[in-house]
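# Below is the structure, and that's it, no one-letter string:
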């Protein structure tokens, strides 16, 4: 009887190990989507998150758009994909990012949590948001030109942007932790027309524990582009707590 029980428990343990292996393999490697051009175009035109709808006149001027409708049309036409011979570059960087996240945790991110978030990637020619990598809902947007950068640089960008996906998914956790760390909400970004719109951050303006307001504003109401800005500190990471955290996590990646 004892031998039968040992055999039974041994079998259960083996099956559990096998299932755990396949679950981890699927989580870390197989949830990767390079989104179809038509899907991304429809996503942008729909503007479900109201990112474009909430842009100020300075935002539109910086993006060389006449109005919200014009910008939606322009960005939908900017969508592209990547050639097959470049996909291996992307996959290699994703693999490196997955390896990093497999062993990463902090007060905001639980161990193994990042690799439960799928990679959904969209590519543009470079007009949309001036080619700056960013996220919208559960999608990471990248300029096609990023594949000309080093593997190290691409991987750091992917890590940074995936942290933004995590921030969106666990918004309440971040707000609670930020409050515990003495970041103070002092207003809403939408109420200040000078602030450059950024899809990677939440709706609030924060006061940093080191006593400064975390905002990035346009240098003028007629900015040359979306990088024609001024920031409260010399370091761009202080635009918002989400950016500060994403930069800090990505900086911990090393080859």
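Arrived safely. Just so you know, these numbers come straight off a predicted model, no measurement behind them.
# C-alpha from now on. contacts and neighbour counts both.
Will do.
# Just want to check the distance between residue 54 and residue 10.
Using C-alpha to C-alpha, to the nearest Å, we find residue 54 at a distance of 58 Å from residue 10.
# just so I have it, where are all the strands in the stretch 51-200 of the chain?
Counting by DSSP state E, counting those that start in this stretch, one finds strands in the stretch 51-200 of the chain at the ranges 79-80, 119-124, 134-136, 139-143, 184-188.
# Arrange those strands in TSV, one row each, with distance to residue 178 and mean neighbour count as further columns.
Compiled in TSV, the strands of the stretch 51-200 of the chain are given as follows (distance: least, C-alpha to C-alpha, whole Å; neighbours: other C-alpha atoms under 10 Å):
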stretch	distance to residue 178	mean neighbour count
strand 79-80	35	22
strand 119-124	26	22
strand 134-136	21	21
strand 139-143	24	23
strand 184-188	8	14
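# got the ones you listed as TSV, with distance to residue 16 columns?
Output for these, formatted as TSV (distance: least, C-alpha to C-alpha, whole Å):
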stretch	distance to residue 16
strand 79-80	42
strand 119-124	26
strand 134-136	36
strand 139-143	32
strand 184-188	45
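# closest one to residue 167 among those?
strand 134-136 (10.8 Å; C-alpha to C-alpha).
# what packs against the closest one?
In terms of contacts (3 or more C-alpha pairs under 8 Å, 6 or more residues apart in numbering; DSSP states H and E), strand 134-136 is packed against strand 139-143, helix 151-169.
# And the longest one, what's buried?
It refers to helix 151-169. 151, 154-168 (16 or more other C-alpha atoms under 10 Å).
# Same check on stretch 60-68?
Buried, per 16+ other C-alpha under 10 Å, within stretch 60-68: 60, 61, 62, 63, 64, 65, 67, 68.
# want to compare, so here's the second one:
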């Protein structure tokens, strides 16, 4: 399956990518304009080994980095391939962070894709898959036609996420818990009130439909790559 949600038919070039400096990344995290860190629950903060949003911010900003030219070269090459598979219609903006911030997991906030050096150094196919996944989250955030996807796939709003005590924060999601067509609520929650990390959660089949969509499309890229070799 080739997917292209594109509002821009011009040829993609390396200058389309925006690379935030360490200072710009620090300012974004410190200002917290989307209130992601401010809205972390006490259990989210415990999972991040912090007692307050300000403590977490102060830890995180010590691990904001500038991209090297080699980083930019790799991301430029992989972005071209990823955008041919899924073009979300936006220039891609990247920030480079360490392993303290969200344990180094790739994620998005506003129109920014946050990556760690470890992720940038993935092999090409793995990095392309990550870029597709995260660019889908940007698309979801800014395109109202995501509601069509939710409706067509039988997802309906159940309640607000902040109504669930131990729900795990995820910056890639909206503010709602959804139900599937069988009435099952879709979310991840911590195992206890003292989570030891972001992934100290109760195993579940599915999370939020935004994640289901992002995994489905990005994993289809991997299947497409593998299909080239099935008859060898």
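Looks like it arrived, so ask away. Remember, predicted model here, so these are calculated numbers, not experimental data.
# returning to what we had before: narrow the buried residues of stretch 60-68 of the first structure to those in helices?
Judged by DSSP state H, the subset of the buried residues of stretch 60-68 of the first structure located in helices is 60, 61, 62, 68.
# Which position in the second structure pairs with the first one?
Pointing back at residue 60 of the first structure there. Mapped onto the second structure by TM-score structural alignment, residue 60 of the first structure lines up with residue 45.
# what's the closest non-adjacent residue to that match?
residue 51 (6.1 Å; C-alpha to C-alpha, 6 or more residues apart in numbering).
# Test my guess that the one you found contacts residue 41.
No - if you go by C-alpha atoms under 8 Å, residue 51 of the second structure and residue 41 don't touch, sitting 10.2 Å apart.
# Residues that sit against both of those two, list them.
The contact sets of residue 51 of the second structure and residue 41 do not overlap (C-alpha atoms under 8 Å, 6 or more residues apart in numbering).
# All the helices of the second structure, residue numbers only.
22-31, 42-47, 53-60, 69-85, 117-120, 124-142, 146-152, 209-227.
# now those as JSON lines including distance to residue 13 of the second structure?
Below are those laid out as JSON lines (distance: least, C-alpha to C-alpha, whole Å):
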{"stretch": "helix 22-31", "distance to residue 13 of the second structure": "23"}
{"stretch": "helix 42-47", "distance to residue 13 of the second structure": "39"}
{"stretch": "helix 53-60", "distance to residue 13 of the second structure": "32"}
{"stretch": "helix 69-85", "distance to residue 13 of the second structure": "7"}
{"stretch": "helix 117-120", "distance to residue 13 of the second structure": "19"}
{"stretch": "helix 124-142", "distance to residue 13 of the second structure": "16"}
{"stretch": "helix 146-152", "distance to residue 13 of the second structure": "27"}
{"stretch": "helix 209-227", "distance to residue 13 of the second structure": "21"}
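# closest to residue 15 of the second structure out of those helices?
For residue 15 of the second structure, the closest of these is helix 69-85, at 8.4 Å, according to C-alpha to C-alpha.
# so where is the closest one in the first structure?
Aligned by TM-score structural alignment, helix 69-85 of the second structure falls on residues 84-100 of the first structure.
# What does residue 51 of the first structure correspond to in the second structure?
Per TM-score structural alignment, the equivalent position to residue 51 of the first structure in the second structure is residue 36.
# Residue 145 of the first structure now?
Aligned partner of residue 145 of the first structure by TM-score structural alignment: residue 118.
# residue nearest the centroid of the first structure?
For the first structure, the residue nearest the mean C-alpha position is residue 161 (2.8 Å; C-alpha atoms, centre = their mean).
# That one: what's it in contact with?
133, 134, 135, 140, 246.
# Aligned to it, what sits in the second structure?
For residue 161 of the first structure, the residue aligned by TM-score structural alignment is residue 134.
# what does residue 230 of the first structure give?
For residue 230 of the first structure, the residue aligned by TM-score structural alignment is residue 202.
# Isn't that match up against residue 168?
No - counting by C-alpha under 8 Å, residue 168 is not a contact partner of residue 202 of the second structure; they are 10.2 Å apart.
# Show me the common contact partners of these two, please.
188, 189, 190.
# how about the helices of the second structure, which one is nearest residue 10 of the second structure?
helix 69-85 (11.6 Å).
# what's the average distance of the closest one to the first structure?
Compared with the first structure after the fit, helix 69-85 of the second structure shows a mean deviation of 1.7 Å (mean C-alpha distance after the TM-score superposition for the first structure).
# Show me which parts of that helix are buried, residue by residue.
Using 16+ other C-alpha under 10 Å as the test for burial, helix 69-85 of the second structure gives 72, 74, 75, 76, 78, 79, 80, 81, 82, 83, 85.
# Residue 26 of the second structure matches what in the first structure?
Mapped onto the first structure by TM-score structural alignment, residue 26 of the second structure lines up with residue 41.
# Chain neighbours aside, what residue packs nearest to its match?
Nearest residue to residue 41 of the first structure in three dimensions, chain neighbours excluded: residue 76, at 4.7 Å (C-alpha to C-alpha, 6+ apart).
# For the one you found, grab the count of nearby residues.
19 (other C-alpha atoms under 10 Å).
# And it, how close does it get to residue 141 of the first structure?
Per C-alpha to C-alpha, residue 76 of the first structure is found 12 Å from residue 141 of the first structure.
# hmm, back to that, looks like the match of residue 51 of the first structure contacts residue 171 (just checking).
Yes - using C-alpha under 8 Å, residue 36 of the second structure is in contact with residue 171, at 6.6 Å.
# wait, doesn't the residue nearest to residue 41 of the first structure sit right on residue 46?
No - Residue 76 of the first structure lies out of contact with residue 46 (C-alpha under 8 Å); the separation is 10.1 Å.
# I'd like the shared contacts of residue 202 and residue 168 of the second structure laid out as a markdown table, including distance to residue 161 of the second structure and neighbour count.
Shown next, in a markdown table, are these (distance: C-alpha to C-alpha, whole Å; neighbours: other C-alpha atoms under 10 Å):
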| residue | distance to residue 161 of the second structure | neighbour count |
| --- | --- | --- |
| 188 | 10 | 22 |
| 189 | 11 | 20 |
| 190 | 13 | 23 |
